[in-house]
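Student: Predicted structure and sequence below. I'll ask about it afterward.
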Amino acid sequence: MKQSLLKFQLVFEAVLLFFTLVIVGILLDRCDYRWDLTQEKVYSLPKATANILRELRPRPLNVLAFYLQEDDSRRALEIFLKECRRHHPDFRYHFYDPSRRPALAKKFQISEPSTLLIQSGDLEQRIIRPTEESFTNAILRILHPQSIDICFVKGHGEVELYGTEPTNYEMFKLALEGYNARTHEIVLSRDHVPDVCQVVALAGPRWELTQEEFSDLEGAFDRGKGILFLLDPMDPGTGKSFREFATKFGVTIGDNVVVDKASRIVGGDFLMPLVSQYFSRHSVSKGMKQATFFPLLRSIQPSSDPVPGLEVTPLAMTGAGSWAETDLVALEEGNATFDIKTDIAGPVPAAVAVERMPDGGPRGTDDAKPDTIHPPSSDAQKQGRMIIVGDSDFLNNSYLNLSGNKEFGIRLFQWLAKDDRFVEVQKPQFKFKPLLLDVPKRTMLVFSVLVIYPLVFFVVGGLYHVIRSRTS
């Protein structure tokens, strides 16, 4: 009887322990909470990210992460997305390997791995090689949706927008549409610059524009629109009208071709300069990590005579070992060498941004505090913006997915369209704080270690010994 009672008690305790563990597991699964005990909150979401996720709570968020199975950064991203899920009740994420799910990758137009697709209803944002800051700005654009109308100029031998030929812009057009942009084609002599156009782009024109067409572009700039020139090197004696127009805005377009022998080291070509130096304080180039390759590039740099009321900023520079070759005949014959008298020594600017200041003075750099959302002001919407790049081929079907070409191209259009919905996010880092003690504190520390602590030890030990002696 006693043995049966002991067995029953053992079984009952095991069952009770099992159900206790089940209940505790259910409670822990439903009550997911973490405590970040670090002073800098290193293991928590940045405040800006958490705040935007809380504002988006009424809307569902679905994240599709296309990462290779063996990608080491996949695990870190999954931890980050789990933390995001804690701040949004309807946040879901899924990981897919594009090499194992090619049909799904094709459906969502995923051209390269490490791509994040964020969906909320009919709205969609995509990020390549996401960071905490880029993810935060993507959900910010979902919170404040905005469509961009981009007009590509035709009629001067520009790059074709449609078609799968290597020299066309079909893939880049699809990439722009993935960022909520609508593309149009216009003829300046017939359509001028319609009001719907937020950005007017001339991609690789082969022939000169008329004075009336340049006047239309200048008028669009004065009305606060964005103008983008992607100008390839031209034959000697041509392109004079473009150089004269750029001079009015404080920009010098070089009649040259950039040579960069260092590009051979990374698998490029002498005439395909590697650009990895970016101006870190400008919105276009800030945070650019990937290098950009420009096939057949000409120099674009601020002129020596600045234009009052315009801020001219170089965005990207070639390497120190490059130069801008002015002897195009020798270059075609393969005999190009650097001439200190006529050539431009590297680093050579490859792109320049121009912005009209509302007060006629320089804006200066942006010293705004991190984790602060910066909506575009009414004055900013009235400022004309222009970017001139010394190449158009870097965005065509052949070179778009090469290194950081697509990212740089998207950034150009976002800045020109005044898509200034951004928040600067700085990930918390552990701070080194040395312990500095003055003389009284050092004396107190030494006294505590050498006197007080030993004294407490002996007193407690003595009391314990006395109590044991009396009770034994």
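Tutor: Yep, it's here. Numbers count the residues shown, from 1 in each chain.
Student: For the rest of this, base every contact and every neighbour count on C-alpha atoms.
Tutor: Will do.
Student: Surely K406 touches L395?
Tutor: Yes. Using Cα atoms under 8 Å, K406 is in contact with L395, at 6.7 Å.
Student: So which of those two has more stuff around it?
Tutor: Neighbour comparison, K406 and L395: the larger count goes to L395, with 29 against 22 (by other Cα atoms under 10 Å).
Student: From L188, how far off is the more buried one?
Tutor: Taking Cα to Cα, to the nearest Å as the measure, L395 falls 22 Å from L188.
Student: put this beside the first:
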Amino acid sequence: MRVTRKTHWQIRLQNLFFTVLFLAIVGLIAALSIRYNYQADWTASGRNTLSEASQALLKQLEGPVTIISFAQGPSAKQQISQLIERYQRYKPDLELEYINPETAPDQVRKLGVASDTEIVIKKDGRQEKLQDLSEEGLTNALNRVARSAGTLIVFLEGHGERGPQGRANFDLGNFSHHLQTKGFQIQSLNLSTQPQLPEDTQVLVIASPQVDLLPGEVTLIQRYVNHGGHLLWLTEPGPLHGLDPLVEELGIKILAGTIIDPSAQLLMGRGNTAFALVPEYGDHPVSERLTSATLFPQAAALEATKKSKWQPQPILSTLSRTWLETSRLDGDIEFNQGEDAVGPFTIGFALSREHPSSQQEEAREEQNKSGSTTQRIAIISDGDFLSNAYLGTGANLDLGLSLINWLAHEDRFITIPARTRPDTSLQLSSMASWIIGLGFLLVLPVILLGTGLLIWWRRRQR
């Protein structure tokens, strides 16, 4: 082809047009990459993608969600960011914030954070703390913080009970505050002035009464239980103050005496004697997520009898070195062989049964409200562990919140199947290893050397 001035300008225009078109395509792709995001998970088990259960929850979750992290190390921040980014793909209004505990100690205390590995999930004035940094843990925390609104917890009063709004060491004001931050509604009820429980009562709490209840009040509580109501009963060593018919109906026996734990006595100090330490827990939704010990000042021992329609399951048990002291708790307390019973003792029962069959309309409404036909009751032989004085000890707060969640049927955890990693290791036979080794060490170098010599020889022949 003969190159003329005209063809020369045509070639230059073609090159210019190609350059402009190429830059325009690159700019368009860059603009689309900012606006649209596409990611593919090629792992064998899809471990870098949220499960269908998590995706379904995020689609139903309305409104913004804020996740606060206190991690400071680069590796910890990277781990948290990678997990949160998976959720942000399906919920863009989920925000992640980092707070430095050293520069904001007041905010850390306000949120009740104990370590920099915890994260706090906040939504619509409610919050949930999480230590298990995994998809299952975060999805269940989002589920709890989204579904706990509107649940009414009623505290019985009028008999010297621990007040849900009180600030004394004996009261439960701090525990009630934590319940309110999670969306629960708190209400006090005196049956002598209002002889009827609210219709939307989800859980009734009897917190260590100090004087006897009237027979009519006991009848109202029994009627509430017989109609399928959920109950948290915090008892104490000593008399039951008129609630003997209820404990007999539940099939629970409270032994005389106070539990003494020598190890708890050493941990709490010389002047503290009547403490029960629970470092290990059974397989139950209430206690399966507890990671540290709980402490119970002046707890009684419980036994389940066979005369009951309930299914009792022990959830709190002391160590074998504990004993049941039946004498007065003053002076030097020592174990008396032959007089004091030896542990371990049960100090907490979770009772459940199918919702009692009743033709009354309120029973059917209770079933629809709870979303389950299972009735639940928890009885703990000590109320001090939730008091203002001991709520921050060990896992006492976590235990109290787990009890309320379980009783209110807010323990509907989403099970995320474990993601295996079959593509992270390669198993080769001896023959395959020899073939690959010879290929890289001998065959491939020979091929490259031969190709180079062939190219060199052909160029010399030109």
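Tutor: Sure, I can see it. Small disclaimer: the values here were computed from a predicted structure and weren't measured.
Student: what is in contact with K406 and L395 of structure 1 at once?
Tutor: F172 (Cα atoms under 8 Å, 6 or more residues apart in numbering).
Student: what do we get in structure 2 for V423 of structure 1?
Tutor: Aligned counterpart of V423 of structure 1 in structure 2: I414 (TM-score structural alignment).
Student: Identify the residues contacting L142 of structure 2.
Tutor: I121 are the contacts of L142 of structure 2 under Cα under 8 Å, 6+ apart.
Student: what residue of structure 1 matches up with it?
Tutor: Match for L142 of structure 2 (TM-score structural alignment): I139.
Student: Please apply the same query to N169 of structure 2.
Tutor: By TM-score structural alignment, N169 of structure 2 lines up with P166.
Student: what's the burial count for the counterpart of L399 of structure 2 in structure 1?
Tutor: Aligned counterpart of L399 of structure 2 in structure 1: F408 (TM-score structural alignment). The tally of other residues near F408 of structure 1 (other Cα under 10 Å) stands at 20.
Student: after superposition, how close is the host helix or strand of F408 of structure 1 to structure 2?
Tutor: Secondary structure assigned from DSSP states H and E places F408 of structure 1 in helix 405-416. Compared with structure 2 after fitting, helix 405-416 of structure 1 has a mean deviation of 1.2 Å; criterion: mean Cα distance after the TM-score superposition for structure 1.
Student: Show residues contacting that helix.
Tutor: 128, 172, 176, 198-199, 225-228, 283-285, 288, 291-293, 385-387, 394-395, 399-400, 420.
Student: ok, S134 of structure 2 - contacts?
Tutor: L83.
Student: Actually, L56 of structure 1.
Tutor: 88, 143.
Student: Go again with 7 Å.
Tutor: L143 (Cα atoms under 7 Å, 6 or more residues apart in numbering).
Student: and the gap between the nearest residue to H409 of structure 2 once chain neighbours are set aside and Q222 of structure 2?
Tutor: Excluding the flanking residues, the one nearest H409 of structure 2 by Cα to Cα, 6 or more residues apart in numbering is S370, at 6.5 Å. Between S370 of structure 2 and Q222 of structure 2 the distance is 19 Å, computed by Cα to Cα.
Student: What of G63 of structure 2?
Tutor: Distance from G63 of structure 2 to Q222 of structure 2, counting by Cα to Cα: 41 Å.
Student: which of those two has more neighbours?
Tutor: Taking other Cα under 10 Å, G63 of structure 2 and Q222 do not tie; Q222 has more neighbours (16 against 11).
Student: Surely the match of L142 of structure 2 is within a helix?
Tutor: Yes. Under DSSP: H, G, I helix; E, B strand; the rest coil, I139 of structure 1 falls within a helix.
Student: Now for structure 2: which strand has the highest residue count?
Tutor: strand 346-354 (DSSP state E).
Student: Which part of structure 1 matches it?
Tutor: Against structure 1, strand 346-354 of structure 2 falls on residues 349-357 (TM-score structural alignment).
Student: Check the offset of that stretch from the chain's centre.
Tutor: Centre-to-centre, stretch 349-357 of structure 1 and its host chain are 19 Å apart (Cα atoms, centre = their mean, to the nearest Å).
Student: hmm, who's touching it?
Tutor: Outside stretch 349-357 of structure 1, the residues that reach it (Cα under 7 Å, 6+ apart) are 299-301, 309-318, 363, 383-390.
Student: Also stretch 309-325 of structure 2?
Tutor: 250, 257-262, 276-278, 281-282, 284, 287, 304, 340-353.
Student: And the corresponding residue of structure 2 for L274 of structure 1, how far from G229 of structure 2?
Tutor: The alignment partner of L274 of structure 1 in structure 2, by TM-score structural alignment, is L277. L277 of structure 2 sits 30 Å away from G229 of structure 2, going by Cα to Cα.
Student: same thing with Q55 of structure 2?
Tutor: 34 Å.
Student: These two: which is more packed in?
Tutor: The neighbour count for Q55 of structure 2 versus G229, taken as other Cα under 10 Å, is higher for G229 (25 against 18).
Student: What lines up with that one in structure 1?
Tutor: Aligned partner of G229 of structure 2 by TM-score structural alignment: K225.
Student: is it true that its match touches Q198?
Tutor: Yes. Here K225 of structure 1 reaches Q198: they are 5.4 Å apart, a contact under Cα atoms under 7 Å.
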